[in-house]
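Visitor: Predicted model, plus sequence, below.
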Amino acid sequence: MKVTGWITGAAATVLVAAGAITYAVADGDGSGLKAPSADSADAGFARDMAVHHQQAVEMSYIVRDRTKDEAVRRLAYDIAQTQANQRGMMLGWLDLWELPKVSAEEPMAWMGMGDMASGEDGALMPGMATNAEMKSLGEASGKAAEIRYLQLMYTHHVGGVHMAGGCVRKCEVGVEKRLAQGMVRAQESEMKLITDLLKERGAKPPQ
């Protein structure tokens, strides 16, 4: 399968996300729960994971233009489409809950991490690449770009799984907990694929 139609796929993502948001409202979990508060785990996860996902989408679009390898481009396409879709859902929930998309709190405060979550040079949360790492990815090409992308995405997924697991434990909105559970399963599966792709290129995931 060739990786094509990135722009068309992005448009379709918006439609899928809109449908998913409608489902979330209609579902309501039958629990009668009110919209979560701005400082809840539900709101914190939606805000932080939306930012986390956006970088994964950016990295995937970068590597698309830096390699012609079909396996890596296919993985990047899948990650970009999936995470753009999920990001749209989470931002849509914040709108529906009438909550801000940006908080004065430190990232990951809802997980009890607060200022421990932020790294250096633009890495806002665990797993996120630094500005220098994003720059190096954009400057690499061919096999070097593939390895750089795969290693950065592996680390990104480690952070994403950690955050999604936190929502599974702490979030109260059922549809959001289910989304988080799905993220854990999908990203753990992708980490295994990434490990295999790195091995084929004589490299390993970061320790």
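Guide: Thanks, I have it.

Visitor: only C-alpha atoms for contact and neighbour calcs from this point on.
Guide: Noted.

Visitor: Show me which residues of the longest helix that the chain contains are buried.
Guide: Counting by DSSP state H, the longest helix found in the chain is helix 142-170. By neighbour count on 16 or more other Cα atoms under 10 Å, the buried set for helix 142-170 is 144-161, 163-168, 170.

Visitor: How far off centre is the next helix or strand after that helix?
Guide: Per DSSP states H and E, the first helix or strand lying C-terminal to helix 142-170 is helix 174-200. How far helix 174-200 lies from its chain's middle: 10 Å, per Cα atoms, centre = their mean, to the nearest Å.

Visitor: adding another structure so you can compare the two:
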Amino acid sequence: MSRTPRTYWAAGSAVLLALLFAAAATVAAAPGDSGTPAGTPGLHSPDAGFARDMAVHHQQAVEMSFIVRDRTQDEAVRSLAYDIANTQANQRGMMLGWLDLWGLPKVVAGEPPMSWMGTAEEGGEHGGHSGQSGQSGHSSHSSTSGDSGHSGHGAAAGPGALMSGMATKEELAQLASASGRDAEVLYLQLMTDHHKGGVEMAEGCARQCRTPVERDLAQGMVDAQRSELTLMADMLGKRGAAPRG
């Protein structure tokens, strides 16, 4: 029961931070003739693609973290899970806030996940909405089924996973049914894979995104998640286990 006030606080913070960071992302943009701020990311830009994909990626991390908090009494794992859930819920709020401010959809039907990671090298558009290409956008991201990668850029998603590092429905069910040490080990292994995929995506945005505050957020994700990867490897070792793969 004590988690409820903190959960509400985290949700409120996510909304506030989303608005603040979204405003910062476009405050310097001058209005164009169409009324759309000049420099606003386009539908298929790395900026928009990263915001959409990482919002989905983060949502699963939050879900896994709340699952494990109910499956173990180990304070170290519960504390890590709570930190990950809070951090990634707040960051997700920021990214969804940017999409709202840019006037872009959070879901674009048909676009392969992580396909934005190739747009910089391939001359993908960025500014405004006039550069939207004929390539269809995202799938709904509501399912973890399928073998979608991201058009050959970086590591492809594993079988049954939506994006690189994401757990499958079967793995989430396994986590929900585990308890004690088994739940701790599986969570740490799944979150290690998840962070590796997240770091790959965030590095892509840090290289390709043109919105300075979004690049800064992406680089912050890289630094924080690399640190957590080291921590989780140590926690696994203390439990006589190791990262998968």
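Guide: Sure, I can see it. What you are looking at is a predicted structure, and each value in this text was computed from that prediction instead of being measured.

Visitor: How alike are these chains, TM-score-wise?
Guide: TM-score of the superposed chains, computed with TM-score structural alignment, normalised by the length of structure 1, equals 0.92; 203 aligned residues with a Cα RMSD of 1.7 Å.

Visitor: Which parts of structure 1 are helices?
Guide: 6-27, 41-64, 70-96, 131-139, 142-170, 174-200.

Visitor: Format these as a markdown table; extra columns: distance to residue 104 of structure 1.
Guide: A markdown table is the format used below for the helices of structure 1 (distance: least, Cα to Cα, whole Å):
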| stretch | distance to residue 104 of structure 1 |
| --- | --- |
| helix 6-27 | 25 |
| helix 41-64 | 11 |
| helix 70-96 | 15 |
| helix 131-139 | 22 |
| helix 142-170 | 19 |
| helix 174-200 | 22 |
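
Visitor: Trace residue 63 of structure 1 over to structure 2, please.
Guide: Mapped onto structure 2 by TM-score structural alignment, residue 63 of structure 1 lines up with residue 68.

Visitor: What of residue 161 of structure 1?
Guide: So residue 161 of structure 1 corresponds to residue 199, using TM-score structural alignment.

Visitor: so what's its match up against?
Guide: Contacts here follow Cα atoms under 8 Å, 6 or more residues apart in numbering; on that basis residue 199 of structure 2 touches 221, 222, 225, 226.

Visitor: residue closest to the middle of structure 2?
Guide: residue 54 (2.6 Å; Cα atoms, centre = their mean).

Visitor: For it, give me its contacts.
Guide: Per Cα under 8 Å, 6+ apart, neighbours of residue 54 of structure 2: 92, 95, 198, 201.

Visitor: Present those as CSV; the columns should include distance to residue 162 of structure 2.
Guide: Formatted as CSV, those follow (distance: Cα to Cα, whole Å):
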residue, distance to residue 162 of structure 2
92, 17
95, 19
198, 13
201, 13
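
Visitor: of these, closest to residue 74 of structure 2?
Guide: residue 198 (25.3 Å; Cα to Cα).

Visitor: Hmm, the match of residue 63 of structure 1 is touching residue 79, no?
Guide: No - with contacts counted by Cα atoms under 8 Å, residue 68 of structure 2 stays clear of residue 79, the gap being 10.6 Å.

Visitor: Looking at those two, which is more packed in?
Guide: residue 68 (26 against 13; other Cα atoms under 10 Å).

Visitor: Centre of the chain to stretch 104-115 of structure 1, how far?
Guide: 18 Å.

Visitor: Give me the mean distance between the longest helix of structure 1 and structure 2.
Guide: Compared with structure 2 after fitting, helix 142-170 of structure 1 deviates on average by 0.3 Å (mean Cα distance after the TM-score superposition for structure 1).

Visitor: hang on, the earlier thing: compute the distance between the match of residue 161 of structure 1 and residue 68 of structure 2, please.
Guide: According to Cα to Cα, to the nearest Å, residue 199 of structure 2 and residue 68 of structure 2 sit 22 Å apart.

Visitor: any idea how far residue 18 of structure 2 is from residue 52 of structure 2?
Guide: Relative to residue 52 of structure 2, and taking Cα to Cα, residue 18 of structure 2 is found at 14 Å.

Visitor: Any chance you could list residues touching both of the two?
Guide: Between them, residue 18 of structure 2 and residue 52 share these contacting residues under Cα under 8 Å, 6+ apart: 95, 96.
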